[in-house]
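Visitor: Sequence first, then the predicted structure:
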Amino acid sequence: MTDQQQPLPAHTSTPRTAVPQSNRVLREILRGSVVTSILAVVVALVVGGVLIALTSEDVREAAGYFFARPGDTFSAIWQSVAGGYEALFRGAIYNTRAEDVATGIRPLTNTLGNAAPLIAAGLGVALAFRVGMFNIGAQGQILFGAALSALLTFRLDLPLAIQLPLTLAAGILGGAIWAGIAGIIKARTGAHEVILTIMLNYIAVYLVDWMVSTAGVLQKAGSNQPISAATPEGAQFAPLFGAAFPNLDVGFLIVIAATVFVWWLLERSSLGLRMRAVGENPHAARAAGISVKRIYVYAMLFAGGLAGLAAMNQIQGAVTTGFDSHIDAGFGFDAITVALLGRSRAWGTFAAGILFGALKAGSYSMQASEGIPVDIVLVVQALVVLFVAAPPLVRTIFFLPKDESEKSARARARAARKAVA
């Protein structure tokens, strides 16, 4: 047998074709949280469109004679869904029916104004999430921040340069104190922060109710209604672009600064490194010499301070005529949704807050011009959270590449089925 006729060695195999680098990059992008979150919003909007069609009187009327003239039904569906989302756009981004540009961009300023307290409170919840703590006490922290700020600073008659930052600092301090109570109790006794913050929410609600109903505490002078005095003019945030856009004020710039601070704190500072270590594995962090109890207290102080900033966006910006125990306006619990949608990242939470601010601003336009219930928007918000919390479902819907954990889970499931068989 000649050399040319010699068989190939047994270990020789056909070389595998290398996967192009561009394919690997594209696969990682498609499996990333950003793409998954965007697609979760898309799916939620599609389902919201179905609900808009189902609740439309024109669609129901056309469906009554669907088999005689099916085109009328599909036309009614398109008009109801397209009209609803066009109204949402007009109410949240740009009013295409406005006579001038200033009026046209007012919806965008409303969106940003609505988003400011959501972002601030969401950052507080997200920061606690990164430390492995489930802070659902933003409502109480907002209420106590507003109350302490009013109690300490509303009666002062100071120049704007002193009154405004002092009122702001008092509100942030109040939120930090209220959250710090839960942090200290957890660090000292090991009590779960969910129970602590829920109970502190109730305490804050009834405490503020009493304060705004009691003369000499926070109740407005000369009134028997449960409401506080108006925010002093020197403590009010000035509109960023003048009186024509009252809903967008200096508070939004402070929220941007807070977002930058939280990003730096968690991603670039040594304290943030310890916080993330505790969030990943508190036992390993303790073994590495990190004081887990101290980190818990720090995390809650920062989280409460951010919730206090949300309170200040309310009483120094949106609601300056006086407040009561409803000043949080649901932001305390919406912040949990915003933090989840933002994947507990500073800029992700910022973007999620803008989205929810847009949905809130646009919902009124949908109801006014198209007769669509505001509840539909709340359903869309819930659906966004549902799909964001289930990335495998979103990847399955859009046939996206599975991540390694999903692949290993499927492999284990197949192995288990084979073992049973």
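Guide: It's in.
Visitor: Going by C-alpha atoms from here, please, whenever you check contacts or count neighbours.
Guide: OK.
Visitor: Return the residues in contact with residue 355.
Guide: Taking Cα atoms under 8 Å, 6 or more residues apart in numbering, we find residue 355 in contact with residue 115.
Visitor: Against that first model, consider the following:
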Amino acid sequence: MFSNNRLTNILIPVISVVLGLLSGAIIMLIFGYNPISGYAALWNGAFGDAYFFGETIVKVTPYILSGLAVAFAFRTGLFNIGVEGQVFVGWLAAVWVGTAMDLPMVIHLPLAILVAALAGGAWGFVPGFLKARFGVHEVIVSIMMNYVALYTCNALIRSVLTDNDDKTEYVNDSASLASTWLSDLTGFSRLHFGFIIAIIGAIIMWFILEKTVKGYELRAVGYNPHASKYAGMNVNRNIILSFIISGGFAGVAGAMEGLGTFQYMSVNNAFTNIGFDGIAVALLGGNAALGTVLAAFLFGTLKVGALNMSSSGVPQELVDIVVALIILFVASGYIIRWALSRFKKEEK
């Protein structure tokens, strides 16, 4: 039953989610809460009506793209923990193009998204170059770049995009992903067309890694850079390219916030956690395109549904505990794999 390795790889995150939810239920019982009422409130808060459904999809959209950014780097042997900063610069770049230019939508909107991807890719170039050229560990550089991005974007908002204001103007309609039709359909939620772009992003990642020669090279370098170099591949160039593509996905995630959800950018005193949550999304999704989309749906459901859990008396912080437990079980997937292998032996 479990001889198929791919089936096992699918079962591990599924079992991790189930164990995380069960553990959350046990914690609720320990503290005197009703887990059935708690999870029912969570479900209703995410899918109870059209408005909540729309808000859930809004939350899922940047999670898909930030998860793809992390997953792409993982698949090529790199750990891009700077996705959060790349989201910021992509957000700022998209809003800048959206407010500073007045073009037809067929040009303006794609241009704003493209510039956001380029900005995120340029931000990812720095840790990629330092890793390839000087062997500097990408985790150190990329996490520090998050803080540089946060405070640089704040300074640019105040001194370049505005006249010492804490919030930019709204993007022009020609650069907006918002849709009155979608909003009306979902009870005036903030649902926008960015979700389609996120799905396209997942298809692009799958195509690059699985169907192109360059994708094969990127994965090969990630598996074994020494063997790849011996085979004639340019390892350093592939490391840099991987970070640029990863940063591009993150930049588009920022564009979804700047052109869709909010349609402006304001000064931030803290991180959005879109990039950091993307690490968990990629991990749960097995660093695969489809898995990342499904994991993003789970995280979006938990995050939005948690806001309604207080109606049943359960604190919404409990959802963070459930998410942490799910990640813990995924990280301990080798234990689940061992249990499945034992079950397989018993079947024989």
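Guide: Arrived safely. Since this is a predicted model, take the numbers as computed values, not measurements.
Visitor: Identify each buried residue in the helix or strand hosting residue 369 of structure 1, please.
Guide: Assessed by DSSP states H and E, residue 369 of structure 1 sits inside helix 346-370. Neighbour-count burial for helix 346-370 of structure 1, with 16 or more other Cα atoms under 10 Å as criterion, is recorded at 346-367, 370.
Visitor: same question, stretch 230-248 of structure 2
Guide: Neighbour-count burial for stretch 230-248 of structure 2 flags 233, 235-236, 238-248 (criterion: 16+ other Cα under 10 Å).
Visitor: so it corresponds to what in structure 1?
Guide: Across structure 1, the stretch matching stretch 230-248 of structure 2 (TM-score structural alignment) is residues 287-305.
Visitor: hang on, the earlier thing: figure out how far the helix holding residue 369 of structure 1 is from the centre of its chain.
Guide: Offset of helix 346-370 of structure 1 from its chain centre (Cα atoms, centre = their mean, to the nearest Å): 11 Å.
Visitor: What of stretch 320-332 of structure 1?
Guide: For stretch 320-332 of structure 1, the distance to the chain centre is 18 Å (Cα atoms, centre = their mean).
Visitor: now the end-to-end length of that stretch.
Guide: One end of stretch 320-332 of structure 1 sits 19 Å from the other (Cα to Cα, to the nearest Å).
Visitor: repeat for stretch 230-240 of structure 1
Guide: Using Cα to Cα, the end-to-end distance of stretch 230-240 of structure 1 comes to 21 Å.
Visitor: List the contacts of that stretch.
Guide: With contacts defined as Cα under 8 Å, 6+ apart, stretch 230-240 of structure 1 is touched by 150, 154, 158-161, 163-165, 167, 220, 245-251, 315-317, 320-323.
Visitor: Mind doing that once more with 10 Å?
Guide: Residues outside stretch 230-240 of structure 1 that contact it (Cα atoms under 10 Å, 6 or more residues apart in numbering) are 109, 150, 153-168, 220, 245-253, 312-323.
Visitor: got the contact list for the nearest residue to residue 255 of structure 2 once chain neighbours are set aside?
Guide: Nearest non-adjacent residue to residue 255 of structure 2, counting by Cα to Cα, 6 or more residues apart in numbering: residue 91, 4.7 Å away. Neighbour list for residue 91 of structure 2: 85, 112-113, 115-117, 119-120, 153, 250-259, 263-265 [criterion: Cα under 10 Å, 6+ apart].
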